[in-house]
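[1] A predicted structure for the sequence below; I have some questions about it.
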Amino acid sequence: MSATGVFDQLVGQDRVVGTLHRAASVAGAMTHAWLFTGPPGSGRSVAARTFAAALQCEREDDPGCGRCQPCRMVLAGSHPDVRIVDTEQTFIKVEEARALVVEAQARPSIGRWRVIVVEDADRLNDHSANTLLKSLEEPTARTVWMLCAPTLEDVLVTIRSRCRHVRLGTPPAAAVAELLVRRDGVDPSMAHYAARAAQSHIGIARRLATDEHARARRREIVSIPLSLHSLGDALRAAQDLVQEAGDGARATSEDYAQEQRHELLAQIGADPSARSQPPSVRAHLKRLDERLRAEARRQQHDSIDAALTDLASAYRDALMVSTGAPVERINTSDPEQVERLARAFSPEGLLGALETIGLARQRLIANGAPLLVLEAMMIGLTLPGSD
C-alpha cells in the first residue's frame, strides 16, 4: 500500500477521497447512511470498501493508512464488522434484506463501526428496499450503511432521501493506465490501449491488459458492424454473441457449482459421495441449483452487456469521424475499419445504430430473451443498401 493509504485505489476521484477522508477523521462529519453512484468502472464498490477500511483504521488522526491490521482485514474481506453484499441474483430478496437489518442492530465486535456495504443497491426491489428503510430511518449507533448503484434514479426515492450522496465520475484513461502500470506491472503501451478500449472501466481494462483472449474477443465484436450485409449475417452474429456469453458463464460456473455443492453437503453433515440423498438434503440441493442457475443467467447478461458496450464504441467512433468532432477515438488499432463504417452510414444512421443498441440493453435489463433481443438488434444494424 502506498503512502496515501487505502484511498490510492480510487483513481481520478480526488473530490470523493477528500469527502470520505474528512468524514472518517472529523468529529461530527460522519453520516450513518451513504449512497455511492457513478458509471460502470468508476469505482463505486471500491469507494465503499476503502471508506469502510478508513472507518476501522487504528489511526484515528489520519484514517485509512492501509498498513494496520483493521485496514488489511477490511480490504481482504475478513473483518468481522464489515459485511459486503454482492449478489449474483437479479434482485436482492426480502429474506436477505431482513437478515441485514438484524445484523445492523448488533454492536461492533472488534471495530469502531459495524459497516454493511450493499454493492448492488439497484437490485433492491420494492419489498427488500422497504425492509431496509426503517433501519436507514432509525440507524443503530455505530452502524453505517453504504449502498452502491449506477445512478440516483436506480434507487427508490425513500431510500436515497435518507442517504448522503457521493457521486463518482469516470476516471481519465491516463489515470487508469497509470494504475495498471503501478499496481499490476502492465507495460505502459498496453496499459494505455486497455484503459482507452475499456473506456476507463478499471476492471475491464485490467482484463484486456492481461488476457489475450479478451483482446481477441473485443476485436471480433468491434468488427461486427461491417459484417452485417444480410438477414443471415445478423442472425449469425446474434447467435455468436449469445453462444460466447453462455460458454463463458458455463466455464466459470461448473467448477464453482461443484465447490458450492460439496460445501453445502459438508455444512449440513451429508455425505458428498453418496449416490442418493434424503429428501431434506435434496431440498437444500434444489435451492442451491436454483441460485446457481440465476447466477449463470446474470453472468451471461453481464457478458452480453459488456459486448454491447464494445459494439457501441465502434458506432460512436464512426460518428465522431463522420461529423469531424475533435474527440479522441476509443478504437485506435484499426482506423480504416472505423472510417469504412463512417462512410457506410450517414450521421443520422450512426445515431440510430447507437439507439438500437441502447434499446437492446434496456430489453435485456427487463429480462428479455437474449437471443431474440440480439437478433432484433442485429437486424436493425444491417448495413444500408444490404439485402
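    It's in.
[2] alpha carbons only for contacts and neighbour counts from here, please
    Noted.
[3] quick one, what contacts Arg112?
    Listed by C-alpha atoms under 8 Å, 6 or more residues apart in numbering, the contact set of Arg112 reads Leu55, Gln56, Arg142.
[4] which residue sits closest to the last one in space, ignoring its chain neighbours?
    In space, Arg142 comes closest to Trp113 once its chain neighbours are excluded; the distance is 4.9 Å by C-alpha to C-alpha, 6 or more residues apart in numbering.
[5] isn't that neighbour right next to Thr140, touching?
    No: assessed by C-alpha atoms under 8 Å, Trp113 is found out of contact with Thr140, at 10.4 Å.
[6] Figure out the helix or strand that Asp302 lives in.
    helix 279-323 (DSSP states H and E).
[7] Check the separation of the first and last residues in stretch 115-125.
    22 Å (C-alpha to C-alpha, to the nearest Å).
[8] Any chance you could list what contacts it?
    Residues outside stretch 115-125 that contact it (C-alpha under 8 Å, 6+ apart): 44-45, 48-49, 52, 81-87, 90-93, 100, 104, 143-150, 154-155.
[9] 7 Å instead, please
    With contact meaning C-alpha atoms under 7 Å, 6 or more residues apart in numbering, stretch 115-125 is reached by 45, 48, 52, 81-86, 90-92, 143-149, 154-155.
[10] Buried by neighbour count: which residues of that stretch qualify?
    Val115, Ile116, Val117, Val118, Glu119, Asp120, Ala121, Asp122, Arg123, Leu124, Asn125 (16 or more other C-alpha atoms under 10 Å).
[11] export those residues to TSV and tack on secondary structure and distance to Arg297?
    Converted to TSV, the buried residues of stretch 115-125 look like this (DSSP: H, G, I helix; E, B strand; the rest coil; distance: C-alpha to C-alpha, whole Å):
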residue	secondary structure	distance to Arg297
Val115	strand	30
Ile116	strand	26
Val117	strand	24
Val118	strand	21
Glu119	coil	19
Asp120	coil	16
Ala121	helix	19
Asp122	helix	17
Arg123	helix	15
Leu124	strand	18
Asn125	coil	18
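[12] Name the nearest of these relative to Phe345.
    Within those, the smallest distance to Phe345 is 36.1 Å, found for Asp122 (C-alpha to C-alpha).
[13] and here's the other structure:
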Amino acid sequence: MSVFDTLVGQEHMIAKLQGAVLSAKNGEETQEMTHAWVFTGPPGSGRSSAAVAFAQALICPDLGCGTCNACLSAANGGHPDVEIIRTEGLSIKIDEVRELLTRVAWAPSMGGWRVVVMEDADRLTESAANALLKAIEEPGNRTVWLLCAPTLHDVLPTIRSRCRHMQLVTPSTKDVAAVLQSRDGISPQMADFAARVSQGHIGRAKYIATNEHVRSNRKEILKSVTQLNNVSDAFKAAQRLVDIATEDAKAAAEIRDEKEQDELAQAYGKGATGRGMASGGSKALKELEKEQKTRTTRMVRDSLDAALLDIATLYRDIMMVQSGHIDALINLEMAQEINAIASVVPTHKTIQRLDAVMKARKALGFNAAPLLTIEALMCELV
C-alpha cells in the first residue's frame, strides 16, 4: 500500500514523486528533489491529493506507507511538520501568509522535512504572493513548498519560475467509476452515471453519487434550460438557479457555522462559572462571523459554477449530435431532449450558447453579481 495509490490516472507523475522522495531520504545531491513544487491540473484531477500524498511520503519513515501515524496525521493536518493551507474565503491575504511564514521558520520536529501544502495558490492576493515569493527565494534548510493551482498562469510568474511543475490530467470516466465502486461501495450503474456527468472530477462524482438532492437539482436545472422559450422563462430560470445555489450553500454552512461559533464561545469561557466570555471573545466571534460570511459567498459561487458546467455539458452533447457522434453523450438520460434541440437549432447557435456559458463562468470568477450574470446568460440561451 502507498499514499500514491489514491491518485487516479496519474501514473505519469507518481514515478517522478517517488524518485524525489527516495532522493530526499538518501540525502543525495540529485536533480530529482527540490524545495518548491507547483501542482496544476483541471478541477477534480486531484492536484491537492497529489501534494498531500507527496508531503506524507516525505515525512514517512517508509516512503509513504499510508498506514503509519506520520502518514495519517499528515493527511488530516495533525502532523507538526506538515502545514496544509485550505482557504475557504475568496482570497489568501498577506496577514495569513506572514503568520504561516513565522510557523514554517521553525526546524522540523519529527520528520526530516517541514512541508507546506497550499491548496489554492491561485487565490493569493498580490501582496501575499510577494511575501511568499521571498520565502521561496530564501527557503529554510529543510522546508518544502507544495503549491496547487488550476494552471501555471494562475501563479505569480516569479513564483512559478522557482518551482518544479507537476501537471495532472483528468482521470478517465472508467477510472473514476472504478474508484467509486471499490472505495465508496457505489453501485456500478450509479458510479458510471456520476463519473460521466462529473467529467472525471472524483470529488464531485462521489458527491453526486451519494446525494439524491444534488442529482434532483441538476436534473431540474438542465430541464429548465431546454425549456427556454422567451425572456420571461429566462428570468425565472435564472432566479431558480441562483436560489438553488444559495439554498445549498446556506444549508451546508448553517450547521458548520453554528458549531464553530459554539466552540469559539466555549473557548472564551461561555457557559463556565463567572461573568461569561473572557475579554476579546465578542471581537473574536465577530471576526469568525465575517469569515463565515465570506466562506458562504464562495460556496454560492462554487455551486453556481458547478451548475454552469452542467449546462455546458448539455450544449456539448447537442454539438456532438449535430456532428454525428451520438454515442459519446455525457447526459445520456436526456438523449430525447438533446436530439430534439439538435435538429432545430443551427450548429453555430449552439457554439454561441456554449461560449455564453463559459463567459458567464469567467464573469463569476471576477466576482460579478451572480443574479445579473445568470440572467444575462439565460437571455442569451433563449
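    Received the coordinates, thanks. Computed from a predicted model, the values in this text were never measured in an experiment.
[14] so what number do they get for TM-score?
    Laid over one another, the chains give 0.94 as their TM-score (TM-score structural alignment, normalised by the length of structure 2), with 376 aligned residues with a C-alpha RMSD of 1.8 Å.
[15] quick check: longest strand of structure 2.
    strand 143-149 (DSSP state E).
[16] Which of the contacts of Arg112 of structure 1 are conserved in structure 2?
    Shared with structure 2 under both residues aligned by TM-score structural alignment, their matches' C-alpha atoms under 8 Å, the contacts from the contacts of Arg112 of structure 1 are Leu55, Gln56, Arg142.
[17] tell me how far the helix or strand that contains His213 of structure 1 is from the chain's mean position?
    Taking DSSP H and E as the criterion, His213 of structure 1 maps to helix 212-222. In terms of C-alpha atoms, centre = their mean, to the nearest Å, the centre of helix 212-222 of structure 1 is found 20 Å from the chain centre.
[18] how about that helix: buried residues?
    Buried, per 16+ other C-alpha under 10 Å, within helix 212-222 of structure 1: Arg218, Arg219, Ile221, Val222.
[19] ok, now which ones touch the aligned partner of the second one in structure 2?
    What it means is Arg219 of structure 1. Following TM-score structural alignment, the counterpart assigned to Arg219 of structure 1 within structure 2 is Lys219. The contact partners of Lys219 of structure 2, by C-alpha under 7 Å, 6+ apart, come to none.
[20] quick one: Lys219 of structure 2 from Ile94 of structure 2, how far?
    41 Å.
[21] how many other residues sit next to Phe366 of structure 2?
    By the criterion of other C-alpha atoms under 10 Å, Phe366 of structure 2 has 9 neighbours.
[22] which residue lines up with it in structure 1?
    Aligned counterpart of Phe366 of structure 2 in structure 1: Ala366 (TM-score structural alignment).
[23] Just the strands from the stretch 151-300 of structure 2, written as ranges.
    For the stretch 151-300 of structure 2, the strands defined by DSSP state E, counting those that start in this stretch cover 164-167.
[24] That should have said the stretch 1-150 of structure 1, apologies.
    33-37, 82-85, 114-118, 143-149.
[25] Superposed on structure 2, what's the mean shift for the shortest one?
    On the superposed models, the aligned residues of structure 2 are on average 0.8 Å from strand 82-85 of structure 1, with distances taken as mean C-alpha distance after the TM-score superposition for structure 1.
[26] Over to the last one?
    Following the fit onto structure 2, the mean deviation recorded for strand 143-149 of structure 1 is 0.5 Å by mean C-alpha distance after the TM-score superposition for structure 1.
[27] Now find how far off-centre that strand is within its chain.
    That offset, for strand 143-149 of structure 1, works out to 16 Å (C-alpha atoms, centre = their mean).
[28] circling back: ok, the match of Phe366 of structure 2 - contacts?
    Here Ala366 of structure 1 is in contact with no residue (C-alpha under 7 Å, 6+ apart).
[29] Could you check how far it is from Ala360 of structure 1?
    10 Å.
[30] ok, now Ala245 of structure 1?
    Separation of Ala245 of structure 1 from Ala360 of structure 1 (C-alpha to C-alpha) stands at 16 Å.
[31] At the geometric centre of structure 2, which residue do we find?
    Pro43 (6.1 Å; C-alpha atoms, centre = their mean).
[32] Which residue is the nearest non-sequential neighbour of the aligned partner of that residue in structure 1?
    Residue pairing (TM-score structural alignment): Pro43 of structure 2 is matched to Pro40 of structure 1. Using C-alpha to C-alpha, 6+ apart and skipping residues adjacent in sequence, the residue nearest Pro40 of structure 1 is His201, 6.4 Å away.
[33] Okay, the one you found and Ile221 of structure 1: tell me how far apart.
    17 Å.
[34] Check structure 2 for me, the residue farthest from its geometric middle.
    Structure 2, farthest from centre, C-alpha atoms, centre = their mean: Gly274 at 43.8 Å.
[35] Just the helices from the stretch 1-150 of structure 1, written as ranges.
    Using DSSP state H, counting those that start in this stretch, the helices of the stretch 1-150 of structure 1 run over residues 14-25, 44-56, 69-76, 94-104, 126-137.
[36] Show me the one of those helices that comes nearest Thr309 of structure 1.
    helix 44-56 (18.9 Å).
[37] Which secondary structure elements does that closest one sit against?
    Packing contacts for helix 44-56 of structure 1, counted by 3 or more C-alpha pairs under 7 Å, 6 or more residues apart in numbering; DSSP states H and E, involve helix 14-25, helix 69-76, strand 143-149.
[38] can we see that at 6 Å?
    Under the contact definition 3 or more C-alpha pairs under 6 Å, 6 or more residues apart in numbering; DSSP states H and E, helix 44-56 of structure 1 sits against helix 69-76.
[39] Quick one: work out the angle between the helix it packs on and helix 44-56.
    160 degrees (axes from the mean of the first three to the mean of the last three C-alpha atoms, to 10 degrees).
[40] Show me which parts of helix 69-76 of structure 1 are buried, residue by residue.
    Pro70, Cys71, Arg72, Met73, Val74, Leu75.
[41] what does stretch 221-229 of structure 1 give?
    Neighbour-count burial for stretch 221-229 of structure 1 [16+ other C-alpha under 10 Å]: Ile221, Val222, Ser223, Ile224, Pro225, Leu228, His229.
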